[in-house]
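K.L.:
missing the sequence, but the structure's below:
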């Protein structure tokens, strides 16, 4: 089978390299990834300038764009056939709870699913790959890839995988948790007295929600969270049906 691999940490990330090597044991892997770190770029798509892709070695392309760009370009421009599977990762750092809306890693898998392809994103709880054991993540990614190719995924569904740092106690099917970001903007002053700002300056916590991805990883389990492309809130839709919007129709 043909597997498209991407990430948001950049084409030279150790996590991407380890993932590609592992998946290469079960099929042909083509890497199409950003030429530099594009973390926390979400589902951004480049529309205001052309993209360039450099084949830095056989089946490995560096793109001067976002992870979403890479999936689009890989499927529609660089590959001679549609891939059977798209895998995004291994990300340096978790993508749990509200992180998924910011994550280029997760949104690359979302983009593939929007194109009708099975996909999953995988992240590891670490800030530096030099101190991390990637073997658990790569083994799980390979087994999951085989399982998806044999059994498929429900329509409009992709998976978000998060792997704990250190010993792994097992695997849990989870729901999306809730992050507590706290004071996430740090204000500093440069030598000339001008203010500058860092976003994401404090340590993030999470709410204690049983069955959530945050709780599972905290307890040493790999979390497997099914996500959907259709973001309609079905419960709220039913409630909103009881309200009248007739008065809002007259806006003159």
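P.N.:
Received it, and whenever you're ready, just let me know what you need. Because the structure is predicted, anything quoted here is derived from the model rather than measured.
K.L.:
Could you use CA atoms for every contact and neighbour count after this?
P.N.:
OK.
K.L.:
what helix or strand is the residue nearest the centre of the chain on?
P.N.:
Closest residue to the average C-alpha location of the chain: residue 106 at 1.8 Å, with Cα atoms, centre = their mean. Residue 106 belongs to helix 104-114 when assigned by DSSP states H and E.
K.L.:
which residues are in contact with the helix or strand that residue 87 is a member of?
P.N.:
Here residue 87, judged by DSSP H and E, is contained in strand 85-92. The contact list for strand 85-92 (Cα atoms under 8 Å, 6 or more residues apart in numbering) reads 2-9, 15-16, 18-19, 105-106, 108-109, 112, 117-129, 137, 145, 149.
K.L.:
ok, structure two:
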């Protein structure tokens, strides 16, 4: 059995280097290895997805020998950590999170947390994205709104789960998406390996508002709707108070539709 203390661990996130979830994650992984590096945005970059700062220079603030705040996106934090900031051997794993809020179903398309783990996978470093789901409440809210979140659930379940996951050998192009349910730790029923779910359309809505001077602007509102019925989905697992572990992959090809397309599309037009 592998000695987990040999791991060189890169931590990234999209909520910012001082976010509560990063503090929880640092506390957890330092119980696994002493070789921990943190490269995270200098502020909140939620919803950044896999974006890059094409037109803006990235500044790096070295907080100590192994902690760096970056004026860039989560994807760029992963790049800088692996290519530039970690001296000597490459990290053996990249862990992204712990995100404040869910990364389930279509959330993965918008998430900087997921993108940071995806980038590590593209660079050949095994990766895990971790999120703490909000406590149940209103379905309509804006990004950054203060909502109840059970960080103690992440604190309780993250260490034993990582002790298992870090012993696995991931297939090339595969990374893991972990979500802790939004309930007190004692109410968590266990762990389920899941598939990516799908909510009904319209869970992200641009809402028109007026500022203090009466000028209109738009704010993205998260309006999550129920509707996922697949028993193996991440949404179902979280609804049933299980930790969800979903293997995701870089290859977005639809192999099933490719076969149909080959039959329907002539080679010469």
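P.N.:
Received the coordinates, thanks. Nothing here was measured: the structure is a model prediction, and the numbers come from that model.
K.L.:
longest helix of the first structure?
P.N.:
Ranked by residue count and defined by DSSP state H, the top helix of the first structure is helix 135-151.
K.L.:
Tell me which other helices or strands the helix or strand following it touches.
P.N.:
Moving toward the C-terminus from helix 135-151 of the first structure, the next helix or strand (DSSP H and E) is strand 157-163. If contacts are counted by 3 or more Cα pairs under 8 Å, 6 or more residues apart in numbering; DSSP states H and E, strand 157-163 of the first structure sits against helix 104-114, strand 119-124, helix 213-218, strand 221-228.
K.L.:
can you state the direction angle for the longest one and strand 221-228?
P.N.:
Looking back up the chat, that one is helix 104-114 of the first structure. 40 degrees (axes from the mean of the first three to the mean of the last three Cα atoms, to 10 degrees).
K.L.:
residues in the second structure aligned with helix 104-114 of the first structure?
P.N.:
Mapping helix 104-114 of the first structure onto the second structure (TM-score structural alignment) gives residues 112-122.
K.L.:
now swap in stretch 2-13 of the first structure and tell me
P.N.:
Against the second structure, stretch 2-13 of the first structure falls on residues 8-19 (TM-score structural alignment).
K.L.:
tell me which residues of the matching stretch are tucked away?
P.N.:
8-17, 19 (16 or more other Cα atoms under 10 Å).
K.L.:
which among these gets closest to residue 60 of the second structure?
P.N.:
residue 17 (12.1 Å; Cα to Cα).
K.L.:
Residue 189 of the first structure corresponds to which position in the second structure?
P.N.:
Using TM-score structural alignment, residue 189 of the first structure lines up with residue 210 in the second structure.
K.L.:
Now, of the contacts of strand 85-92 of the first structure, which are buried?
P.N.:
For these, buried by 16+ other Cα under 10 Å: 2-9, 15-16, 18-19, 105-106, 108-109, 112, 117-126, 129, 137, 145.
K.L.:
Pull the contacting residues for residue 197 of the first structure.
P.N.:
Counted by Cα under 8 Å, 6+ apart, residue 197 of the first structure has contacts 185-188.
K.L.:
and residue 102 of the second structure, what pairs with it in the first structure?
P.N.:
In the first structure, residue 102 of the second structure lands on residue 94 (TM-score structural alignment).
K.L.:
my read: its match touches residue 123, true?
P.N.:
Yes: judged on Cα atoms under 8 Å, residue 94 of the first structure makes contact with residue 123 at a distance of 5.3 Å.
K.L.:
shared neighbours, those two?
P.N.:
162-163.
K.L.:
ranges for the helices of the second structure?
P.N.:
Using DSSP H, helices in the second structure cover 20-29, 74-80, 107-110, 112-122, 151-165, 234-239, 255-264.
K.L.:
Check the ones you listed for me and report the most buried one.
P.N.:
helix 112-122 (a mean of 28; mean count of other Cα atoms under 10 Å).
K.L.:
That helix - contacts with which helices or strands?
P.N.:
So helix 112-122 of the second structure, by 3+ Cα pairs under 8 Å, 6+ apart, packs with helix 74-80, strand 93-100, strand 127-132, strand 174-180.
K.L.:
redo that, cut-off 6 Å
P.N.:
helix 74-80, strand 127-132 (3 or more Cα pairs under 6 Å, 6 or more residues apart in numbering; DSSP states H and E).
K.L.:
which non-adjacent residue is nearest residue 125 of the second structure?
P.N.:
residue 93 (5.7 Å; Cα to Cα, 6 or more residues apart in numbering).
K.L.:
Show me what that neighbour aligns to in the first structure.
P.N.:
Residue 93 of the second structure maps onto residue 85 in the first structure, by TM-score structural alignment.
K.L.:
just checking, what residue in the first structure corresponds to residue 232 of the second structure?
P.N.:
Match for residue 232 of the second structure (TM-score structural alignment): residue 211.
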